[in-house]
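A.B. asks: Here is my input; please provide its structure:
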Amino acid sequence: MVTRQFFILLLLAIGVAHPAFALSKIEASVDRNPVMEGEYFVLNISVDDEVDTGKLDTSALLKDFIVGRTSVSRSTQIMNFDAVKETRWQVLLAPKQQGQLTIPAFSIDGVSSSPIPLKVVETGSQPAQMNNLFIDAKVSTDEAYVGQLITYKVKLYLAVELQRGVLSAPVIEGAQIKQIGEDRDGSEIVDGRRYRVIERTYGIIPDLPGQVNIKGATFAGDVLVESQRRGGMFGFNESRPMQAGAPSLTVQVNPAPTSFQGQWLVADLVALKENFPEDIKKFTVGSPITRTITLLASNADENSLPDIVQTLPDELKSYPEKPQRQTFVRDAQIVSQYSITSAIVPSKAGTFTLPEIKVPWWNPRLKRQETATLPARTIIVEGGAVSDTPAQPTWETNSAADKGWSWLTTVFAALWLVTLVAWIITLVAWRRALKNQTAAPIAVNSSISSAQSVTASGLKGLEQACASGDVSRIMLQLQRSFSELQQTPMTLDKIAEQSPQLAAAIQQLQIKAYSAKADKSHHTDSANTSSANSNNTNSHLSAECTALLNAVKACEHKHSNPKSAPLSPLNPK
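C.D. replies: Next up is the predicted model:
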């Protein structure tokens, strides 16, 4: 009985000595001070009791801060046989403006925290060693010309682990901006602290003269930082959103000088070069010559490079391909390139000069106009002359001239009719081939007998047509072969679009046929002339047929052996 009474008195004494636990203290702190404008920091609020999380009112923060994610945690610890409880809030804040701000006091159940004075400084003004994340940027020059490529390099420094984020381009009015190349990922040591560095390069091309203000690139994302929660045996990291921005920069843009002559191009260095078959000393009439001209410019925009126009002698016909433009980085320099490839076909033998090519440009460092020059080149062409116009007879009477014009009109009409008939026949043959999978012989005109009609398909049939020496038959078989290859009716014009070499070969055959008809019409002895002309045609078509067959083989090889394009990397660095 005495023991029971003693135990009850002991419990009452403990209750008097330790009253019921109640909230008695609120503490508020920030993880760093000062902070930069727009940069997220953490506001920690803790109370020494377990309370309802809805009792904390943070609406007063909205006046001066952007309020981000808020997390709440509770903990209970036993210390010296006493239960210590705590409720903790972590609020992500970003100041809206620079200057001296105040984080107000917070009250719960009549207990208040102390207000916190906070200094907010300009973005990018904090020393690097005080930041877990910051951005630096610079431009290649603070004075430029309209149309000049200004290099803007931005570096994102990270001393914490990056989870995700977006690095946005600088903002600028009155100029074009584009990213050049891929991001570079490396590391640097700044004031004894190692940072991961992500570097990106932009090209800025001002459109108007005057002072250009560049608002710096910005970053927004999530990083992993060490948790500041107390208690527990093990530390851990937590995700936290962060923002940073590069300082603003100014560039003075000058107009193009009025003394400049030519199409405006400003670059640090400009060069012209060509790719030409140097190993060939003499060329042949009708054989295409491949020439590639390349214009290179350092620190220039590819779209500002002028088109290169080749002025050639009348005896040289040029068949250019579509020009190519690209920009790449080489030895820390941005290089823009313009290249154009042409097939040059000589129609006559002789010695010809490819004129020099000049490209004027402005040197911004020396502030003067300079010229990039591709020297003139002399070529020697051998072989019989191929006339691209019929020989004009010299008659003394007007009636003879009238007959000449009549003959010329007749020839053009005949060629047009032959082409039309050949196209119609090819269309019919192609449809029959799809239906019957076999090609029936087609008669072109009375000069081709049924025994000579085209019976083979593809390259073999074209070789047989070339062996016959009949240009009409060659053209018909050419259309038939490409119609089968493309699975659609093909005209000579469409076939010529397949490649410059093929276009040149077709033109030379047409010129040959036209010249042969012109020579034949001026002979009085039609029977002897017909035989002689036939033999002459057979003996002089070998070069043209060889060029045609080579061009066709190249096209067939291109269609029969397509190369698979590589897949783009799924996760580019």
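A.B. asks: From here on, just use CA atoms for contacts and neighbour counts.
C.D. replies: OK.
A.B. asks: Contact partners for residue 272?
C.D. replies: Taking C-alpha atoms under 8 Å, 6 or more residues apart in numbering as the contact definition, residue 272 lies against 293-296, 372-374.
A.B. asks: One more pass at 6 Å, please.
C.D. replies: 294-295, 374 (C-alpha atoms under 6 Å, 6 or more residues apart in numbering).
A.B. asks: repeat for residue 515
C.D. replies: With contact taken as C-alpha under 6 Å, 6+ apart, residue 515 is in contact with residue 390.
A.B. asks: List the buried residues for the helix or strand hosting it?
C.D. replies: Using DSSP states H and E, residue 515 falls within helix 500-521. When neighbours are counted by 16 or more other C-alpha atoms under 10 Å, the buried residues of helix 500-521 are found to be 500-516, 518, 520.
A.B. asks: orientation of the helix or strand following it relative to helix 500-521 in degrees?
C.D. replies: Under the assignment DSSP H and E, the closest C-terminal helix or strand after helix 500-521 is helix 526-540. Going by axes from the mean of the first three to the mean of the last three C-alpha atoms, to 10 degrees, helix 526-540 is angled at 160 degrees with respect to helix 500-521.
A.B. asks: from the middle of its chain, how far away would helix 526-540 be?
C.D. replies: Here the centre of mass of C-alpha atoms in helix 526-540, compared against the chain's by C-alpha atoms, centre = their mean, to the nearest Å, lies 56 Å away.
A.B. asks: what's the answer for stretch 465-472, then?
C.D. replies: Stretch 465-472 has its C-alpha centroid displaced from the chain centroid by 47 Å (C-alpha atoms, centre = their mean).
A.B. asks: and if you look at stretch 379-387?
C.D. replies: On the basis of C-alpha atoms, centre = their mean, the separation between the geometric centre of stretch 379-387 and that of its chain is 42 Å.
A.B. asks: can you put the contacts of residue 272 in JSON lines and add neighbour count and distance to residue 407?
C.D. replies: Formatted as JSON lines, the entries for the contacts of residue 272 read as follows, by neighbours: other C-alpha atoms under 10 Å; distance: C-alpha to C-alpha, whole Å:
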{"residue": "294", "neighbour count": "19", "distance to residue 407": "46"}
{"residue": "295", "neighbour count": "23", "distance to residue 407": "48"}
{"residue": "374", "neighbour count": "18", "distance to residue 407": "46"}
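A.B. asks: Can you tell me which of those residues end up in strands?
C.D. replies: The strands in this structure, assigned by DSSP state E, contain 294-295, 374 from these.
A.B. asks: from the residues you listed, which is closest to residue 436?
C.D. replies: Within the set of the ones in strands among the contacts of residue 272, residue 294 lies nearest residue 436; the separation is 50.1 Å, counting by C-alpha to C-alpha.
A.B. asks: here's the other one to compare against:
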Amino acid sequence: MLIRSIFTLVTVLFFCSAQASYAASISTSVDRARISMDETVVLSIRVSPQANTTPNFSELETQFDILNRSQNSQYRNINGQVTAFTEWQLTLAPKSTGKLVIPSIQYEQEFSDAIILEVAETDDTQSGLTPDIFLDIQAEKSEPYVQEQVIITVKLHTAIPLRVDDAPALNIPNALLLPLKDSQYQKRIGDKVYSVSELRYALFPQMSGELEIPIQTFTVTMRANSNFSNPLNYGQTETKRIRSRPVMLSVKPQAKGYQGEQWLPASKLEISEQWSSDTQDWTLGEPITRKITLKATGLSANQIPSLSLAESQSFKQYREKPESSDTQDARGLSTTITESIAIVPTQEGATQLPEVKLYWWDTQSNTQKIALLPARNINIKANPQLPAPKTPILATQPSSDATEQTIPDTTPATLEGVHATVIWQILTALLVATNLSLAALVWHLWRRSRPKLHLPAPDASAPQSRLQELDKFFSQPLNRASAAYFLRAFNRHFPKQAIDAMADQSLATELKHAIQQLNAYTYGDKPHYEGDLPTLQSLVRQATQQPNKSSALPTPLLTGLYPD
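C.D. replies: So this is what the prediction gives:
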């Protein structure tokens, strides 16, 4: 009995010692205890024996960026001596200088020791020599106006072979940032020749005050030792974080005394125009095309407002959607906007096309300037192909201060001619009445001879007559003549105030836009109709069902292009 108890105790102790010998252990180490802000450190975490799970490394990210991580497991049995472990290697980049703590890392119930790492400022001088790698940010202006273009350049200088692993895009709050074309070139600084990678941006501050261009950080990988004569160092790499210095801009508000409706700070702005006919003599009813081109340097298309064109009773203007394009060059962003306007003369006589002007602020001279198209004198002449306007005949009233009056001749011959004229007038009236009666009788007989169709009585409130008239347009080929007929019919059936009073305002807006597109094709210089006829037909049919709350007859939606 005693021997059995001793054997059981020995067995328990053996298993306990075996469990203790195979309990997991964790340890950490770094390859260096002191680094600078542009350098990285490799943290090794080893768990013995081999691990089944991965430790939590999230606490490291409070003071470090984890740039890279790798994992490997090993098992070795040499002369009965077993070695097994799992190791993680993390490449860490410090977020600040000073004494940083690599915290204790937990694996199961075990904890590693914390490590103190000293991080110093980057030494750019290196005993009077320029560094092999450095990052620089430059701003074209330090005191720009709000919404003025500022060229920002990020330059990476390197005198040794390397690989850029991470180069995040520039991000600046309270500013619009547009990337420009990148470039690469070589430059000698001191005793070294650098390869320069240049990233350019067009920055538009959106608020006045202090604006900071934050520190940019690039991650690069290079060889650990440039001395390739040592075969043991060949192929080894080192990861570095290259940081720039912050740049501050003092953004000025809009200049005092500026008269423009919209603030336009630019280094250059020009306006020009082209006409389909160079003559200043226009013909009534014949459209003239005017193209206005605006070119600006240092502005985007979204910053430039629509030009203000004065109206006139002598002509109508139909504007097309402007065409805009942005280009990039050494000066940054340049914008070209072209607008086409169809002008239709509607009234004879001399008139004047008002001037077109746009205020802008010259950032080169810090002065207000005006882009101007001068006024143009126009003479609108009659169109022989159009019918002459009807002129009312007014009865001539005798002057109150006349001293002489004309006495009609009442001789017998004159009276006889008067009687003859009256007789001919009576006979003509009787003949016209007879013809009208005969025509009415023929029409009545023809109506009675037609077969009767038993159709339900139409709804008096449904405007089927105007819908049938407008639908004829969609059943025939599209040309300018048929489009002009449709526009006149639409103008008669759909007055402007009636459309404005529609219950469905979105339908009214779409209908107006579609009619304007057809109008631009009919009387402008568009070779093709840019709209969609099935869509226009659907909008017209929907409009006929819309209630119109206006009781008074309003003015037409489309003013007549030609005088009556």
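A.B. asks: Report the TM-score for the pair.
C.D. replies: Counting by TM-score structural alignment, normalised by the length of structure 2, the TM-score of this superposition works out to 0.55. Behind it: 407 aligned residues with a C-alpha RMSD of 5.7 Å.
A.B. asks: returning to that earlier point: which of the ones in strands among the contacts of residue 272 of structure 1 sits closest to residue 28 of structure 1?
C.D. replies: Distance ranking of these against residue 28 of structure 1, using C-alpha to C-alpha, places residue 295 first at 65.0 Å.
A.B. asks: Look up how far residue 274 of structure 1 lies from that closest one.
C.D. replies: Distance, residue 295 of structure 1 to residue 274 of structure 1, using C-alpha to C-alpha, to the nearest Å: 9 Å.
A.B. asks: What range does the longest helix along structure 2 cover in structure 1?
C.D. replies: Longest helix in structure 2 by number of residues, with DSSP state H as the criterion: helix 412-449. Under the alignment (TM-score structural alignment), helix 412-449 of structure 2 falls on nothing in structure 1.
A.B. asks: Show me what counts as buried in that helix.
C.D. replies: Neighbour-count burial for helix 412-449 of structure 2, counted by 16+ other C-alpha under 10 Å, picks out no residue.
A.B. asks: Summarise which helices and strands the helix or strand just after that helix is packed against.
C.D. replies: The first helix or strand that comes after helix 412-449 of structure 2 along the chain, using DSSP H and E, is helix 464-474. If contacts are counted by 3 or more C-alpha pairs under 6 Å, 6 or more residues apart in numbering; DSSP states H and E, helix 464-474 of structure 2 sits against no helix or strand.
A.B. asks: can we see that at 7 Å?
C.D. replies: In this structure, helix 464-474 of structure 2 packs against helix 480-493, with contacts taken as 3 or more C-alpha pairs under 7 Å, 6 or more residues apart in numbering; DSSP states H and E.
A.B. asks: ok, residue 143 of structure 2 - contacts?
C.D. replies: 249-252 (C-alpha atoms under 7 Å, 6 or more residues apart in numbering).
A.B. asks: Wait, residue 385 of structure 1 touches residue 346, no?
C.D. replies: No - using C-alpha atoms under 7 Å, residue 385 of structure 1 makes no contact with residue 346, being 9.3 Å away.
A.B. asks: of those two, who's got more company?
C.D. replies: Each of residue 385 of structure 1 and residue 346 has its neighbours counted (other C-alpha atoms under 10 Å); residue 346 has more, 29 against 15.
A.B. asks: what sits against that one?
C.D. replies: Counting by C-alpha under 7 Å, 6+ apart, residue 346 of structure 1 makes contact with 285-286, 315-317.
A.B. asks: just residue 520 of structure 1 next, same as before
C.D. replies: Contact partners of residue 520 of structure 1, counting by C-alpha under 7 Å, 6+ apart, are 529, 533.
A.B. asks: how close does it sit to residue 534 of structure 1?
C.D. replies: Summarising the geometry, the distance separating residue 520 of structure 1 from residue 534 of structure 1, computed by C-alpha to C-alpha, is 10 Å.
A.B. asks: Find the residue at the geometric middle of structure 1.
C.D. replies: Within structure 1, one residue has its C-alpha closest to the average C-alpha position: by C-alpha atoms, centre = their mean, that is residue 326, at 7.1 Å.
A.B. asks: Which of the helices or strands spans that residue?
C.D. replies: Per DSSP H and E: strand 324-330 holds residue 326 of structure 1.
A.B. asks: post-alignment, that strand versus structure 2, mean distance?
C.D. replies: Superposed on structure 2, strand 324-330 of structure 1 shows a mean distance of 3.4 Å to its aligned residues (mean C-alpha distance after the TM-score superposition for structure 1).
A.B. asks: how big's the offset between the next helix or strand after that strand and structure 2?
C.D. replies: Tracing the chain past strand 324-330 of structure 1, the next element assigned as helix or strand by DSSP H and E is strand 333-346. Taken over the aligned residues, the distance from strand 333-346 of structure 1 to structure 2 averages 2.1 Å (mean C-alpha distance after the TM-score superposition for structure 1).
A.B. asks: Give the buried residues for strand 333-346 of structure 1.
C.D. replies: Under the neighbour-count criterion of 16+ other C-alpha under 10 Å, strand 333-346 of structure 1 has 334-346 buried.
A.B. asks: What of stretch 225-241 of structure 2?
C.D. replies: For stretch 225-241 of structure 2, the neighbour count (16+ other C-alpha under 10 Å) marks 238-241 as buried.
A.B. asks: Compute the inter-axis angle for the strand holding residue 326 of structure 1 and strand 333-346.
C.D. replies: With the same axes, to 10 degrees applied, the angle from strand 324-330 of structure 1 to strand 333-346 works out at 140 degrees.
A.B. asks: what residues does strand 324-330 of structure 1 touch?
C.D. replies: Surrounding strand 324-330 of structure 1, the residues in contact under the criterion C-alpha under 7 Å, 6+ apart are 181, 302, 334-340.
A.B. asks: Let's see that with 6 Å instead.
C.D. replies: Judged by C-alpha under 6 Å, 6+ apart, the contacts made with strand 324-330 of structure 1 from elsewhere in the structure are 334-339.
A.B. asks: quick one: which of these is nearest to residue 495 of structure 1?
C.D. replies: Distance to residue 495 of structure 1 across the contacts of strand 324-330 of structure 1 (C-alpha to C-alpha) is lowest for residue 339, with 24.6 Å.
A.B. asks: Grab the nearest non-local neighbour of the closest one.
C.D. replies: Of all residues beyond its chain neighbours, the one nearest residue 339 of structure 1 is residue 294 (4.2 Å), with distances taken as C-alpha to C-alpha, 6 or more residues apart in numbering.
A.B. asks: Any chance of the buried residues of stretch 225-241 of structure 2 in TSV with distance to residue 263 of structure 2 as columns?
C.D. replies: Converted to TSV, the buried residues of stretch 225-241 of structure 2 look like this (distance: C-alpha to C-alpha, whole Å):
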residue	distance to residue 263 of structure 2
238	51
239	47
240	45
241	41
